[in-house]
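Q: Sequence first, then the predicted structure:
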Amino acid sequence: MDIFHHILKQYWGYDTFRPLQEDIIKSITNGDDTLGLMPTGGGKSLTFQVPAMAKEGICLVVTPLIALMKDQVDNLKKRDIKASAIYSGLMRDEINITLDNCIFGGTKFLYISPERLGTDLFQEKVKQMNVNLLAIDEAHCISQWGYDFRPSYLNISEIRQLLPETPILALTATATPEVADDIQKRLLFKKKNLFQKSFKRDNLVYVVRQAEDKEQQLLNIINKVPGSAVVYVRNRKKTQEYSELLVKNGISASSFHAGMPLEVKDKRQKLWTNGEIRIIVSTNAFGMGIDKPDVRLVVHMDAPDSLEAYYQEAGRAGRDGKKAFAVLLWSNNDNVRLKRSISVSFPEKDKILAVYEALGNFFQLAVGSGFGMVYDFNLPLFCKSYRMNMMTVFNSLKILQRAGYLEFTEELQLSAKVHFITRRDDLYKFQVANEDFDQLIKLLLRSYTGLFTEYVPINEELLAKRMNTNRDAIYQNLVKLGKLGIIKYIPQKKTPLISYTTSREDSKYITLPKEVYKDRKEQYEQRISSVIDYGTSNHICRSKLLLRYFGQTQSDNCGFCDVCQSMKKTNLSVEQFGSIQQQIVDKLQSSALTYDDLVIALKSPQDELSKVLRWMEEYQMIIENEDGQLELLDEQSK
């Protein structure tokens, strides 16, 4: 058994790697910069966790997903692997202690948000660390061609220059060929090195249902497909409405969205993961970092605004390799809403500048100040104060973030944290002299480790339950211990954050470069068009259409999606049908032909050819012109 399999077995309990994992690990071990393109559920995290465990030093993991960051840190700690995280919203003291522990304290994994990479503090400290691997999750965020470009990812190239001998592993679940090339270029790969798993999911059946009554369709589908399911909806209100609909119809369900208290989300996620709740109805906040292999069904009540997002969310079904379904419920309203989302996502430039100006006034920032400052941001209050539309503000902030003026972190939920700053012998004397605090101090020390070396997340609800008191009493006592100099206490906080990455500018000097606004808007329009094509086309295999979008142009019909099922109604196999259809398309591409000319040109039996032609006419792929000739209608069929 080699060291990688030994580590895999010892810490994760697996005997073998999944496809592609071992290839990526060997590439990294050879010191080669590597891009791993692995669809959702492919086990990306093990490709950096295993090789990092096999070498001396620390692994830096860059990710923009704070929820995923905290989840992975918790999972590593459960395996007795020391890990920590740094992201916006932490106090400077917390960050200092965490970084010092990375230098001296044996920390094996440091998860860090991309905006923290550019700080002087981090760049000074990282030079003192023995970094054995730089892992970049969600690597598509570095590409201006990607669907979720983040300027802070460009800071990674600076870190590369500080760590010239450290190999880099970039990972993403979704990237077109253009984006994959751009990732390697921007991360300063010494040579191109891509490991790609096919986007094809043989066990996942893609289905689009035309549905004006989506509620009834949802009930029909869930009653037909047994097992665990995720239902994705567009907004928080809908999570509650649809979960109540399911419960009223005798189906075990619960709602989930980013605005819920952390303990509520954790509880619901655990109930669903353990199978005590069958259906979770959620916004796209649900799913990142969640590895439940036996999900049999993912339903999208509303279409996402990109096929990348759809592929990732749909791909949470069937990770165990068994048959599963990904269903998109589509109506004419989806078409209208998606087209309208273009103007919503890209407000007029004067509105974006107005948001930036108002933001500076809201924080009482003078022009030329604010660089590096982080502010709690009350979005509803801001919109009310300046009479602005919430979606206009939200999307303007995203564009200003892409332009490099600020970072906008949505609804960050930070657990309460405690760090003991008194020495153990002095703490004992304090406990003897202050009996009122003794029980709480003992409970903290019994419940959590590392309290003397770092800030440790605590659960105030759990502490209150164990002490037979209420949460407020725990809070008040922790505040008092803080004032007495025994601990440093950071209360739980839930708020969006605004971080200024440059000093406040006079708004007339704010520029939105072509690649940030105009180019991005055009790319967004193309992505919207691709989603509409997916939702409205009824003559191209769903799997084939998705694979084509991701650059896999040579693929067969899946044989299971709704389009392939309609082909089977001709009493031809999907293979037969696909072959004849392709022959017809090839012939009609060059010129229109009569039916008789086609029969002569093609060698297929006439009855089979007739069935395929009738099907293609029914689904408006071909039409008979005034001269009685058949010609192609749909460009996609080419």
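A: The structure has been received and is ready for your questions. Residues are numbered from 1 along each chain as shown.
Q: rest of the way, CA atoms for contacts and neighbours
A: OK.
Q: Buried ones in stretch 332-341, by neighbour count?
A: Neighbour counts over stretch 332-341 (16 or more other C-alpha atoms under 10 Å) mark 334-335, 338-339 as buried.
Q: again with stretch 5-17
A: Quick answer for stretch 5-17 (16+ other C-alpha under 10 Å): 5-8, 17.
Q: And stretch 101-109, by the same measure?
A: 101-103, 107-109.
Q: Turn the residues you listed into TSV, including distance to residue 475 and secondary structure.
A: As requested, the buried residues of stretch 101-109 are exported to TSV (distance: C-alpha to C-alpha, whole Å; DSSP: H, G, I helix; E, B strand; the rest coil):
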residue	distance to residue 475	secondary structure
101	27	helix
102	30	helix
103	32	helix
107	30	coil
108	32	coil
109	31	strand
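Q: Presented hereafter is structure B, for comparison with structure A:
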Amino acid sequence: MEKQALDQLRHVLRNPNAYWSSDSQRFGVLGALDGSSDVLVISATGSGKTMIAIIAALLNPAEITVMVIPLRQLQNDYRLRLESMGVPFFNYTSAENQIPSSTSLLLVSWDMAVSPQFRSALRVVHETQKVGRFVCDEVHLPILDSDFRASLRYSSELRCVPAPIVGMTATGPPPSISIIADRLGLLHKFTLVRGPTDRPELVYCIEPIYKWADLVQRVVELVTTSTSILTEPEDRILIFVRLVKHGEELAQELGCELYTGKSAITPDRLQVYEDWTAGINKVLVGTSALIAGNDYRHIRMVIFAGTCPDTSSLIQGFGRAGRDGKPAYCHLLPDRSFSPFQPKDKGVDSVGFGLASRLAKNTTKLCIRFQLTRFSDGYGIFCKDSRHRHLCSNCEYEKTNPKPAAATHTRAITSISLPIHEQLAVRTSPSIGAPRTFESAVGTADLQRTQRIAPAQHVVDALERGFSLFQEKCTACDNDWHEIEECNRNQAKMIQRGVRYSKPTGQQKDTYGSVCYHCHLPQLPGDIIHPEFGKKEDCQHPHFMLGIAVKVKRDPELYANAKRDLKINATSYEEWLSQRCIQDPTFITNFVHLSVWYLTQIP
């Protein structure tokens, strides 16, 4: 099956040497062709997900592949792309009452797909031309936009005939998987194809918070000085705004057009978009209607003029840039007037409202690429580890303003925790068909990294939350920060001297990491909890865990609960803290386990 699929890919691309652009494209196509289960494909923007529907339709001309597209502009992009490829399709609109029985690839908007008119027409044609599958693009939108678009609230009604659903998105954080599956009505056992979402060609930049008037001038400055990146005739700039009135002001200042979802303001959206792609205007200002609504390949710069309300939209918007694989710049210009949104379901922030707010403030100066990929994938990739090593503005700042070697209790990493309700395995298939390329091997390595480090993320999340909670405070007494010897000198010395770690075996260290012998913090994936181990002065949180150990031992009730929950049964408290954690090896030591346990007791 894979050989035939690859042949079709090469035929459509008119390239006899073409190969899968990513493992997620490959396994997504094979999953769609298999047809024995629903499939959810999560992969970076520009990773070739569109080919899933095209190849499935071409290899199954006696079946109908229904391509459900959420946004009108995206539907137009699909139509133009299919025409240029010579792929036959039928575009269903409100003017249609019937679907030709000869159809193999059917395009339909999300609004129409849940309408009685379309459901009836599809059921009729299904009797003579079987529906083989529904392929739904941008399946994160039912979570993000259901309050604004009524049709998205009924996305679980898409399956009006018995056929598998293949959902695709570039933003599917681990906690959102079950929500997306529920909104789409996926069967309980579905195939998950997850690829890394890092876009190594993108350069991220977060600027200081602006007043709106200053922000407008900064956008104008970025656009007018962009000649160095607009080197080809097809290169473009795309600017997103949160409010229509802001878009109108910016479009007037820049002398360009405004794309909105409101007919009264943008009566001919298609013409506005085509003027931009044709180069009549090289700059386009758009609202959220365009964030996931275009696949133009040569966008050299994306600007969010104003704070983006959620991380999913930010990633989608940034993902419009550099789809041709060339370097592109992504700017976030936060504005002061923004009030952060709150998730409806308490404790569940599946679209990243909290992270979007923290990114806008940017107080931690933590690698932007790391924060975005951590949100999307459950683990993060730093700029220095990304394939092209394009540094974001925070990494550039750290490069020119290195952190002081001395311990800095004042710097605490704001929690970017992402609750992981369940660990979802990356599902792949054995390598078959043509030899794997080096590019494909990179993707496989990234997936293996996901599987390796995902179990430790709950430790990272808990400790980061603790750093934030106890910023400028002593963990032993909850008062303003001071050297721990000032409040619990004897107890602290006893614990510090009594903790003696045994050297971990190679397998233990390779799988779960190690700990700092000075401050007891673990070295976990990404080194964000503790940097490469060195001198005692390098520890950024020297007494954080020691203070927790002192506090637990000093409080009789707390210590009794710890003994019960953590099964403290060694001859001494210090000996138990030194031991490798048997209950859950991802904690590495009992000392780390105790600290995380204590932090979970704090509301």
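A: That came through fine. Values in this document were obtained by computation on a predicted structure and should not be read as measured data.
Q: What about structure 2, which residue is the most distant from its middle?
A: residue 490 (46.6 Å; C-alpha atoms, centre = their mean).
Q: Residues contacting the helix or strand hosting that one, please?
A: In this assignment (DSSP states H and E), residue 490 of structure 2 forms part of helix 485-498. With contacts defined as C-alpha atoms under 8 Å, 6 or more residues apart in numbering, helix 485-498 of structure 2 is touched by 476-477, 484, 546-547, 549-550, 574-575.
Q: do the same with stretch 441-448 of structure 2
A: Under C-alpha under 8 Å, 6+ apart, the answer for stretch 441-448 of structure 2 is 22-23, 195-196, 426.
Q: mind redoing it with 7 Å?
A: For stretch 441-448 of structure 2, contacts defined as C-alpha atoms under 7 Å, 6 or more residues apart in numbering pick out 22-23, 195-196.
Q: Report the contact partners of residue 288 of structure 2.
A: residue 242.
Q: The aligned partner of residue 532 of structure 1 in structure 2: neighbour count?
A: Aligned by TM-score structural alignment, residue 532 of structure 1 pairs with residue 357 of structure 2. With neighbours defined by other C-alpha atoms under 10 Å, the count for residue 357 of structure 2 comes to 20.
Q: Tell me the secondary structure at residue 357 of structure 2.
A: helix (DSSP: H, G, I helix; E, B strand; the rest coil).
Q: Excluding chain neighbours, what is closest to it?
A: Closest residue in space to residue 357 of structure 2, ignoring its immediate chain neighbours: residue 340 at 6.0 Å, by C-alpha to C-alpha, 6 or more residues apart in numbering.
Q: tell me which element the residue positioned nearest the centre of structure 1 is part of?
A: For structure 1, residue 288 is the residue whose C-alpha lies nearest the centre (C-alpha atoms, centre = their mean; 5.5 Å). If you go by DSSP H and E, residue 288 of structure 1 is not part of any helix or strand.
Q: ok but residue 623 of structure 1 is inside a helix, no?
A: No: per three-state DSSP, residue 623 of structure 1 lies outside any helix segment and is strand.
Q: Looking at structure 2, name the residue matched to it.
A: Aligned partner of residue 623 of structure 1 by TM-score structural alignment: none.
Q: Okay, residue 623 of structure 1 and residue 614 of structure 1: tell me how far apart.
A: Taking C-alpha to C-alpha, to the nearest Å as the measure, residue 623 of structure 1 falls 10 Å from residue 614 of structure 1.
Q: and if you look at residue 16 of structure 1?
A: With C-alpha to C-alpha as the criterion, residue 16 of structure 1 and residue 614 of structure 1 are 50 Å apart.
Q: check contacts around the equivalent of residue 208 of structure 1 over in structure 2.
A: Alignment note (TM-score structural alignment): residue 208 of structure 1 maps to residue 206 of structure 2. By C-alpha under 7 Å, 6+ apart, the contact list for residue 206 of structure 2 reads 331-333, 393.
Q: one more time with 8 Å, if that's ok
A: So residue 206 of structure 2 contacts 331-334, 359-360, 362, 393-394 (C-alpha under 8 Å, 6+ apart).
Q: Repeat that for residue 564 of structure 1.
A: Here residue 564 of structure 1 is in contact with 541, 557-558, 574 (C-alpha under 8 Å, 6+ apart).
Q: What segments of the stretch 101-250 of structure 1 are strands?
A: 109-112, 131-136, 168-172, 194-196, 204-210, 228-232 (DSSP state E, counting those that start in this stretch).
Q: And for the stretch 501-603 of structure 2?
A: Going by DSSP E, counting those that start in this stretch, the stretch 501-603 of structure 2 shows strands at 514-515, 522-523.
Q: Structure 1: matching residues for stretch 552-570 of structure 2?
A: So stretch 552-570 of structure 2 sits over no part of structure 1, by TM-score structural alignment.
Q: contacts for that stretch?
A: 576, 594, 598.
Q: The residues you listed in helices, which ones?
A: 576, 594, 598 (DSSP state H).
Q: re the thing from before, how about CSV for the buried residues of stretch 332-341 of structure 1, with distance to residue 462 of structure 1 and secondary structure added?
A: What follows is those, written out as CSV (distance: C-alpha to C-alpha, whole Å; three-state DSSP):
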residue, distance to residue 462 of structure 1, secondary structure
334, 44, helix
335, 47, helix
338, 44, helix
339, 47, helix
